[in-house]
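A structural model of the following input is requested.
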Amino acid sequence: MLLFTRIAALLWVACWVQLVDARLRTGQLRSKETLVGGISRESTSQCTSEAYVNTTRNPPAMRLKKPTLCDPDVRQYSGYLDMEDKHIFFWYFGSRKRLASSFNATTDKVPLVFWFSGGPGCSSQIANWQENGPCTYVPSSVFDRGMSDEMRKLLPHEVKRNPNAWNNVADIVFIDQPVGTGFSHGRIPNSTEGSADTAWRVMQGIYALLSADAKERNEHDITDVHIFGESYAGRYIPVFAEYLLHMNKHVLASSELRDRGFVELPLQGIGIGNGMFDYSVQTPSYYTIGCNSTYPALFTRPQCAYLKNRLVPGCSELMSKCYSAGAPQSSALGMRADDCVRLRPERWRTSKECAAADSYCSGALNWTTMVSTYDIRPNAHLVPDDYVDYLRTEAFMKAVGVDEDIDYTECSDAVFDRFSATSDGVSRSAMSSLQFVLGKNIQVLLYSGDADFICNWYGTLAVAKALEWQGKAKFAEAKPTNWSWPATTGSNIEAGQFKSVDNLTFLRVYQAGHEVPYYQPQASLYMLSQFLRHNKLS
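Sure thing, here's the model as predicted:
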């Protein structure tokens, strides 16, 4: 998912804080200055991947279990990757495609999807249990919210297989990141850039594990890797993907890195659901979704007038000051400078200009009476989270290899607070990283449930239109195409509209809130299937 689920006001702040900027300082680093993850460089114009510290090898140490929960017939791994002072929890589910009698393991390819939930600080187990994972929790009939945590842990728990899980068409890995999220523990970073190298090393390690498995079983090599996520993943995934592509280049150029076990990750595409990408670009969408959408208005006429004429332009002006404050060298360079991978956060992240913008821009939530900022429909209800009690049981934790004394936290206050302290989202934009990824001919899917308020589809479409890339003009001219999924009855179910030009696709999903696979499970599975097969929708 997802942003924080504390109280309504904090929900507002959380997604207003979901904005990314991959702009990094272009000044020279001091001699042998260490970057995130141990990469260092001499004070020259070239980055040297050979400077990677000698203690770093791939795959990192792993502590693995082979669960049989939720989807017992598929291949599963869960547990930890241990990297210095960081211990990252993941759960891998093999694809159900391998169970078909027609499947040829030697010749048939199975795509690999890495999933990162948002927050910042929310576990990817949210997606596994509420959305697109094989796991579905069956609520206990004796559940009482007034019970103590200990009493809930003792309740009878039942899990079942999700028929619309994304492992119908791909291998999928749910990763708890950054450190401190879900079951992961260790030194917590304070920014997306601070998480990027860890995320890359986790993907390297899991890819190495699964590649070795495929070789041992005489299966087809893993040649199609995709990264998916939602919400604050609009901040994470563009940066992670850009970093991955840079490191692919370094791995290919360095025999030393290859000798240490690092490989080129064959990234084919990324997908982001209801993401927050750019604070300034998406700000006007709060007026549109609140006052002039296909759903009933959320604000009064005077409030809408204030939003349109005062708050939106005022917010844009303050965000311009935030983006430029103290960083005259910053531009659309992203993390690219002198062919280096730069992951050092800018000093202006915590500037008074950005704090002022954050305060001014986040006021409109005080006006709303919506049940959930994740679903603006009058009959909206909160997505159930009763699976959390099951994940805290001793039986479950032993089955998936959770470390002792680690209690599951759906969304971590500690992670959220550390990222907020550096204005990780407010003062940054994902635009340059998305542009870089598009420029490398990676497929990009931006999909949005149209009933979500907090990261709504109007804002995502505005981002797609604002991207500077080779297809910008054609995308602006393209007309929306109706999109549907085929039901088992033989008829097609109308489910949304999309615009697709070259390697960029935008999809609006009808009657879906923030977590699209929860609201529209069949449609979201068909969306993934189309994207993996054809790199676009049809």
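
please count neighbours and contacts with C-alpha atoms only from this point.
Fine.

what about K160, which SS state?
What DSSP: H, G, I helix; E, B strand; the rest coil gives for K160 is strand.

would you agree it is in contact with C70?
Yes: K160 is within contact range of C70, at 5.4 Å (criterion: C-alpha atoms under 8 Å).

common neighbours of those two, please.
C135, T136 (C-alpha atoms under 8 Å, 6 or more residues apart in numbering).

more neighbours, these two?
In this view K160 and C70 are compared by other C-alpha atoms under 10 Å, and C70 has more residues nearby, 19 against 13.

pretty sure that one is touching G133, no?
No: when contacts are counted by C-alpha under 8 Å, C70 is not listed as touching G133 (9.1 Å).

need the residues touching each of the two.
Common neighbours of C70 and G133 (C-alpha under 8 Å, 6+ apart) are N162.

show me what contacts the nearest residue to S538 once chain neighbours are set aside?
Leaving aside its sequence neighbours, S538 sits nearest to W483 (C-alpha to C-alpha, 6 or more residues apart in numbering; 6.9 Å). Contact analysis of W483 by C-alpha under 8 Å, 6+ apart lists E494, A495, G496, Q497, F498, L537, S538.

widest-spaced pair of those?
Largest separation among the contacts of W483 by C-alpha to C-alpha: E494 and L537, giving 13.6 Å.

what residues of stretch 192-207 count as buried?
Burial within stretch 192-207, assessed by neighbour count using 16 or more other C-alpha atoms under 10 Å, is assigned to 192-207.

I meant stretch 123-141, not that one.
For stretch 123-141, the neighbour count (16+ other C-alpha under 10 Å) marks 123-137, 139 as buried.

cool, and stretch 526-536?
The neighbour-count check on stretch 526-536 (16+ other C-alpha under 10 Å) flags Y526, M527, L528, S529, Q530, F531, L532, N535, K536 as buried.

farthest pair in those?
For these, the maximum inter-member distance is 12.7 Å, found between Y526 and N535 (C-alpha to C-alpha).

more neighbours, E494 and L537?
Taking other C-alpha under 10 Å, E494 and L537 do not tie; L537 has more neighbours (23 against 14).

residues touching that one, list them.
Listed by C-alpha under 8 Å, 6+ apart, the contact partners of L537 are W483, F498, S500, T505, M527, Q530, F531.

and which of those residues is nearest D452?
F498 (17.0 Å).

can you give me the neighbour number for that closest one?
Using other C-alpha under 10 Å: F498 sits among 20 other residues.

now, which of the contacts of W483 lie within strands?
Using DSSP state E, the subset of the contacts of W483 located in strands is E494, A495, G496, Q497, F498.

so can I have a markdown table of the residues you listed showing distance to Y279?
Shown next, in a markdown table, are the ones in strands among the contacts of W483 (distance: C-alpha to C-alpha, whole Å):
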| residue | distance to Y279 |
| --- | --- |
| E494 | 31 |
| A495 | 28 |
| G496 | 25 |
| Q497 | 24 |
| F498 | 23 |
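
one more, please, to line up against the first structure:
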Amino acid sequence: MEAQLSRPLMALRLIFLLCFFSALARCCRFLAAEAAPTLVTRLPGLDGALPFRLETGYVIVDEEKGSELFYYFIESEGDPRRDPVVLWLTGGDRCSVLRALLFEIGPLKIIGEPYNGTIPRLRYHPYSWTKVASILFVDSPVGAGFSFSRNPTGYHVGEVSSSLQLKKFLTKWSTEHPYYIANHFYIGGDSAGGKIVPFLAQKISEDIEARVRPLINLKGYLVGNPGTGESIDFESRVPFLHGMGIISDQLYETIMEHCHGEVYTNPKTALCAQASDRFDRLYDEIYRPHILFKKCVYASSGTNDGSIERKILKEEAGVLKHPPPRLPMDCHNYGTYLSYFWANNNITRDALGIKKGSKDEWVRCHEGDLPYSFDIKSTIKYHRNMTLKGYPALVYSGDHDSAVPFLGTQSWVRSLNFPIVDEWRAWHLDGQSAGFTITYTNNLTFATVKGGGHTAPEFQPERCLAMFRRWVCREPL
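Model prediction:
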């Protein structure tokens, strides 16, 4: 009798176990699918299918805190099996790399037209660097763009820790994309991203020397209008603005005589303090990323007293918690204003595969509202180390940038004391000078981009594509 009762019971248990493991398998398949990259074939605002291959996804860089970096990978429009792969990092205060994709070196641009409540339109960009390379755009550090952390402490990072997270990102991404391992690999970035690039490059080179797998096929790096952490980045503004006719001879001479490089720190004398104040007032008259462009006064709901302006902005921004500054149409960066409405649209987020509940709102930059340590004090030693190891480096500057002027960049490049192998000369496009360049031993090239600003490709896309194409193809500029 007991045996007869046990058989049905065993059968029930077997059915239960089968159901349990079946449900578990379905759950695991769901989780795996959720973590898988998204192949994006269409994007809102662009007519038709994408004319290039776009993959987006997340890579966990801190398992304990649940920190994930979001990326956009755009395959080369040339020969993706042979063309190089470039990891691109943007600058700013925890700024989204989407800006680099849409306004600098990516194959799409936002059309600058009055916002009418619908998704901003996109167009194809013919001077994208994806013409000659596959580009891996990464929202870094954690918190930038669509990157996020499940544990709030995951946002407590700095330049060093976020660089190490990027190294972990590359290891994981390369393991999941083994068909790109043989491609030449470069690291690039501009502005504050230029501080991360040489440090990250050195860490990867150390892994290569230690034979840590997967072996990244690192072939060099490039930085545009890069910060170094050194005072020269800012002190060079004084001779630059003097040379451009923005500050007078008298003010320049006073600063040089009485400030001794202290104009941006703590002036130690009354004369230096007065000169610094005058300098700041004059400097505030221009658009710092490009001195020839119109300076736009931002009007936001939080800073403008006009009730009509606030009403318009509220209607346009809708449910955005951090509405963007409302800019006049003739501002160079009006597209930045439009990008908020494009990136925060639910259709866009679905198309990009943004995880539900990961980020309630995309913002271009987090201006000091998340903790971040500036713990790479100077990058110059990393530039020296990498170039002495033989890795080619391209350091370029838009020559109309007053934020990190080319004079300061040219100065620290010279301070490396490498012998010159190709004297200062013009480089050309279509028979005209496109900038000026000098090449040193150890494959170090410095170049200016004529008419370029702080993010040179944003202002001179055709010239910058020509510069990048020649350099990455190992041709002289």
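
just the helices in the stretch 1-150 of the first structure please.
In the stretch 1-150 of the first structure, the helices defined using DSSP state H, counting those that start in this stretch lie at 8-16, 125-130, 149-153.

name the nearest residue to G368 of the second structure, ignoring sequence neighbours.
Nearest to G368 of the second structure is D93, by C-alpha to C-alpha, 6+ apart, at 7.0 Å.

counterpart of Y243 of the first structure over in the second structure?
Counting by TM-score structural alignment, Y243 of the first structure corresponds to K203 in the second structure.

for its match, what are its contacts?
K167.

so how far is Y264 of the second structure from it?
To Y264 of the second structure, K203 of the second structure is 32 Å away according to C-alpha to C-alpha, to the nearest Å.

go on, F234 of the second structure?
For F234 of the second structure, the distance to Y264 of the second structure - C-alpha to C-alpha - is 7 Å.

the more surrounded of these two?
Legend: neighbour count by other C-alpha under 10 Å for F234 of the second structure and Y264, higher for F234 (19 against 14).

residues in contact with P178 of the first structure?
Shown in contact with P178 of the first structure (C-alpha under 8 Å, 6+ apart): P120, G121, S184, I188, P189, S195, A199, V415.

sorry, slip of the keys, the one I care about is I88 of the first structure.
Y80, L81, D82, I175, D176, Q177, V179, F183, S184, H185, V202.

now the helices for the stretch 301-450 of the second structure?
Along the stretch 301-450 of the second structure, counting by DSSP H, counting those that start in this stretch, helices occupy 307-317, 334-343, 346-352, 380-388, 406-415.

just send the ones you listed back as TSV, with distance to Y372 of the second structure and mean neighbour count too.
Output for the helices of the stretch 301-450 of the second structure, formatted as TSV (distance: least, C-alpha to C-alpha, whole Å; neighbours: other C-alpha atoms under 10 Å):
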stretch	distance to Y372 of the second structure	mean neighbour count
helix 307-317	28	14
helix 334-343	23	22
helix 346-352	26	16
helix 380-388	21	18
helix 406-415	25	18
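
a markdown table for the ones you listed, including distance to G453 of the second structure?
Converted to a markdown table, these look like this (distance: least, C-alpha to C-alpha, whole Å):
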| stretch | distance to G453 of the second structure |
| --- | --- |
| helix 307-317 | 29 |
| helix 334-343 | 16 |
| helix 346-352 | 30 |
| helix 380-388 | 22 |
| helix 406-415 | 10 |
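
minimum distance to H184 of the second structure: which of the ones you listed has it?
helix 380-388 (16.3 Å).

so who does the closest residue to L532 of the first structure other than its chain neighbours touch?
Nearest residue to L532 of the first structure in three dimensions, chain neighbours excluded: P111, at 7.3 Å (C-alpha to C-alpha, 6+ apart). With contact taken as C-alpha under 8 Å, 6+ apart, P111 of the first structure is in contact with V169, A170, D171, I222, T223, D224, V225, H226, L532.

what does P111 of the first structure align to in the second structure?
Match for P111 of the first structure (TM-score structural alignment): P84.

do G449 of the first structure as well
Checking TM-score structural alignment: G449 of the first structure goes with G398.

that match against F436, yeah?
No: counting by C-alpha under 8 Å, G398 of the second structure stays clear of F436, with 10.6 Å between them.

which one's more surrounded, those two?
For G398 of the second structure versus F436, the count of surrounding residues by other C-alpha under 10 Å is larger for G398: 29 against 19.

near the spatially closest residue to the more buried one that is not a sequence neighbour, how many other residues are there?
Closest residue in space to G398 of the second structure, ignoring its immediate chain neighbours: G452 at 3.8 Å, by C-alpha to C-alpha, 6+ apart. Neighbour count of G452 of the second structure, defined by other C-alpha under 10 Å: 25.

next one: G452 of the second structure from C331 of the second structure, what distance?
17 Å.

cool, P405 of the second structure as well?
22 Å.

got it, and E458 of the second structure?
When E458 of the second structure is compared with C331 of the second structure (using C-alpha to C-alpha), they lie 14 Å apart.

now F468 of the second structure
Distance from F468 of the second structure to C331 of the second structure, by C-alpha to C-alpha: 27 Å.

what's the answer for W342 of the second structure, then?
Relative to C331 of the second structure, and taking C-alpha to C-alpha, W342 of the second structure is found at 18 Å.

next: H290 of the second structure.
12 Å.

of these two, which one has the most company?
The neighbour comparison of H290 of the second structure against C331 (other C-alpha under 10 Å) goes to H290, with 23 against 15.

the more buried one pairs with which position in the first structure?
With TM-score structural alignment as the criterion, the equivalent of H290 of the second structure in the first structure is D375.

just checking, that match touches C455?
No: look at D375 of the first structure against C455 with C-alpha under 8 Å: they stay out of range, at 10.4 Å.

what touches both of these two?
H514.

still on that earlier bit, and of the buried residues of stretch 526-536 of the first structure, the nearest to E256 of the first structure?
Proximity of those to E256 of the first structure (C-alpha to C-alpha) peaks at L532, which lies at 33.0 Å.

adding secondary structure as columns, could you present the buried residues of stretch 526-536 of the first structure in TSV?
Converted to TSV, these look like this (three-state DSSP):
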residue	secondary structure
Y526	helix
M527	helix
L528	helix
S529	helix
Q530	helix
F531	helix
L532	helix
N535	coil
K536	coil
